[in-house]
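Visitor: coordinates only, sequence not included:
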């Protein structure tokens, strides 16, 4: 595997394109690389849903970072900046930022830096814990692709954030979309399994299997039963 998270190296100029953006914090225009999803071929997917592709992995480019002020967020979140958020970001991030760009081709290490900044910004802006957990999970995946044991630390952070969200946050997010409770419970089972927390993994897997709504997700049901058996045999 190459250090980009792909299996076979493909010409980057065939896979990447420039996306032009205007920063909602400082109003500067900049460009950042994106992956042409139509050109990708899925190779495999880990049980906690990390996907591997032939060529570049779009995970590496899913966070946009303004080179002028340092604002970083996922593509789906990038434009969601309130007047309050803007004030906080100017004080807590932009005032301390040394201008630099991550808008070109990124290494895994570049992606980790960008995601960690997005995670920090999520903490500063008090994102929902499930959203912070998703960022932490992505960082763990990047370390996995790199083959770095820091993956374990970020999986542990992910577990704590997902668990808090499961028990304490609304199933409907700020945009009115319903979160997938079963998928979150499955991920908590799989992450606990990867961390060696066998009894916790069983608890979450059993909860998913006994949930009648699992019948509407046959692929997830198959995955959770397979991981339940794997955990039993470990």
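Guide: Yes, it's here. All figures in this text were calculated on a predicted structure; none of them were measured in a lab.

Visitor: hey, let's count contacts and neighbours off CA atoms from now on
Guide: Will do.

Visitor: check contacts around residue 64.
Guide: Residues near residue 64 by Cα atoms under 8 Å, 6 or more residues apart in numbering: 32, 72-75, 78, 103, 114.

Visitor: take a look at this one as well, against the first:
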């Protein structure tokens, strides 16, 4: 018997037996389905909004930042490019003021002395043309980030930054271009002209980074733009292999293996790289 028959005229069609305890009973099936459903995370889940004050024009501006503590670190590339699950953190490793244009690596943005502020104001700001940006994108695209890193590179040159800082900015751009190339692998719809442009920029900035860091290692006191000397030398050894400069790579590896400050783990990596170089030289 339908105890709520007659309620149809009020718009309620109550089929089946009445059970006022039904809502209090645990819904096992629903709970199990909810628990079993996988949580799919995207880049947006790791991005937050922040405000930063520009040391050049003294104005606040918004940025997108990565919640690094929540990221799962993956195996780095051969040249120590960091990789993370769900997010390419390299895209967010800059700060760029939309008002005056001053841009830099996020680690060096606020570390600018009075003399260099004057250089930026005198040699960079007068030429900078602010762009009309109504709001920041939800996540940074590769093109968006590379554009800002290029501004940062111009700023590092205008403020007479150390060679290691200029080289590091070039390396970041090269890493981003390489990530783009990986994304385009196997994409039949990719424009060959765009792929060619990305490839040339990758090679160009990577070469600048290599030459810049090689000079920095011989002329600056570590750390190099916040990077430990051992990390930079191991990175350069791998970059030397990339350019088939095996003698240069071997010298860097030998120095790392002989140094008492090099960790056991890094020495083991150097020995592996040494074996790889010997194999490549033997294959000639």
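Guide: That came in fine, so what should we check first? From a predicted model like this one, the values you see are computed outputs, not experimental measurements.

Visitor: rewinding a little: which ones among the contacts of residue 64 of the first structure map onto strands?
Guide: With strands defined by DSSP state E, the entries of these inside them are 32, 72-74.

Visitor: any chance of those residues in a markdown table, with distance to residue 144 of the first structure too?
Guide: Output for those, formatted as a markdown table (distance: Cα to Cα, whole Å):
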| residue | distance to residue 144 of the first structure |
| --- | --- |
| 32 | 24 |
| 72 | 22 |
| 73 | 21 |
| 74 | 20 |
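
Visitor: export the residues you listed to a markdown table and tack on distance to residue 58 of the first structure and neighbour count?
Guide: What follows is those, written out as a markdown table (distance: Cα to Cα, whole Å; neighbours: other Cα atoms under 10 Å):
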| residue | distance to residue 58 of the first structure | neighbour count |
| --- | --- | --- |
| 32 | 13 | 21 |
| 72 | 16 | 24 |
| 73 | 15 | 24 |
| 74 | 12 | 17 |
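
Visitor: and which of those is nearest residue 95 of the first structure?
Guide: Checking those against residue 95 of the first structure by Cα to Cα gives residue 72 as the nearest, at 14.3 Å.

Visitor: In this structure that closest one contacts residue 78, no?
Guide: Yes - Residue 72 of the first structure lies in contact with residue 78 (Cα atoms under 8 Å); the separation is 7.3 Å.

Visitor: Tell me which residue of the second structure lines up with residue 208 of the first structure.
Guide: When the second structure is aligned by TM-score structural alignment, residue 208 of the first structure is paired with residue 256.

Visitor: any idea what residue 114 of the second structure aligns with in the first structure?
Guide: Under TM-score structural alignment, residue 114 of the second structure pairs with residue 83 in the first structure.

Visitor: how about the residue nearest the centre of the first structure, what does it touch?
Guide: The first structure has residue 138 as the residue nearest its centroid, 3.3 Å off, counting by Cα atoms, centre = their mean. Residue 138 of the first structure makes contacts with 59, 115, as judged by Cα under 8 Å, 6+ apart.

Visitor: one more time with 10 Å, if that's ok
Guide: The neighbourhood of residue 138 of the first structure, defined by Cα atoms under 10 Å, 6 or more residues apart in numbering, consists of 50, 59-60, 62, 111-112, 115-116, 132, 144, 151, 154-155, 158.

Visitor: if we can go back for a sec, what's the spacing between the match of residue 114 of the second structure and residue 30 of the first structure?
Guide: Computed as Cα to Cα, to the nearest Å, the residue 83 of the first structure to residue 30 of the first structure distance reads 21 Å.

Visitor: The two: which is more packed in?
Guide: residue 30 (17 against 10; other Cα atoms under 10 Å).

Visitor: Map the more buried one onto the second structure.
Guide: So, by TM-score structural alignment, residue 30 of the first structure is matched to residue 61.

Visitor: quick one, what contacts that match?
Guide: By Cα under 10 Å, 6+ apart, residue 61 of the second structure lies in contact with 50-54, 95-99.

Visitor: Have a look at how far, on average, the helix or strand harbouring it is from the first structure.
Guide: Assigned by DSSP states H and E, residue 61 of the second structure falls within strand 60-66. Once fitted to the first structure, strand 60-66 of the second structure is off its aligned match by 0.6 Å on average (mean Cα distance after the TM-score superposition for the first structure).

Visitor: Quick one: the helices in the first structure, in order.
Guide: With helices called from DSSP state H, the first structure shows them at 12-15, 83-92, 108-124, 129-146, 150-168, 181-194, 198-210, 218-233.

Visitor: Between the ones you listed, which one is closest to residue 37 of the first structure.
Guide: Comparing these against residue 37 of the first structure with Cα to Cα, the closest turns out to be helix 12-15 (8.1 Å).

Visitor: compared with the second structure, how much does that closest one deviate?
Guide: Mean for helix 12-15 of the first structure is 2.3 Å (mean Cα distance after the TM-score superposition for the first structure).

Visitor: Which stretch of the second structure lines up against that helix?
Guide: Counting by TM-score structural alignment, helix 12-15 of the first structure sits on residues 43-46 of the second structure.

Visitor: Tell me, how many residues neighbour residue 68 of the first structure?
Guide: Neighbours of residue 68 of the first structure under the rule other Cα under 10 Å: 19.

Visitor: Give me the nearest residue to it, chain neighbours excluded.
Guide: residue 99 (5.3 Å; Cα to Cα, 6 or more residues apart in numbering).

Visitor: who's in contact with the one you found?
Guide: 66-70.

Visitor: From residue 96 of the second structure, how far out is the aligned residue in the second structure for it?
Guide: Per TM-score structural alignment, the equivalent position to residue 99 of the first structure in the second structure is residue 130. According to Cα to Cα, residue 130 of the second structure stands 11 Å off from residue 96 of the second structure.
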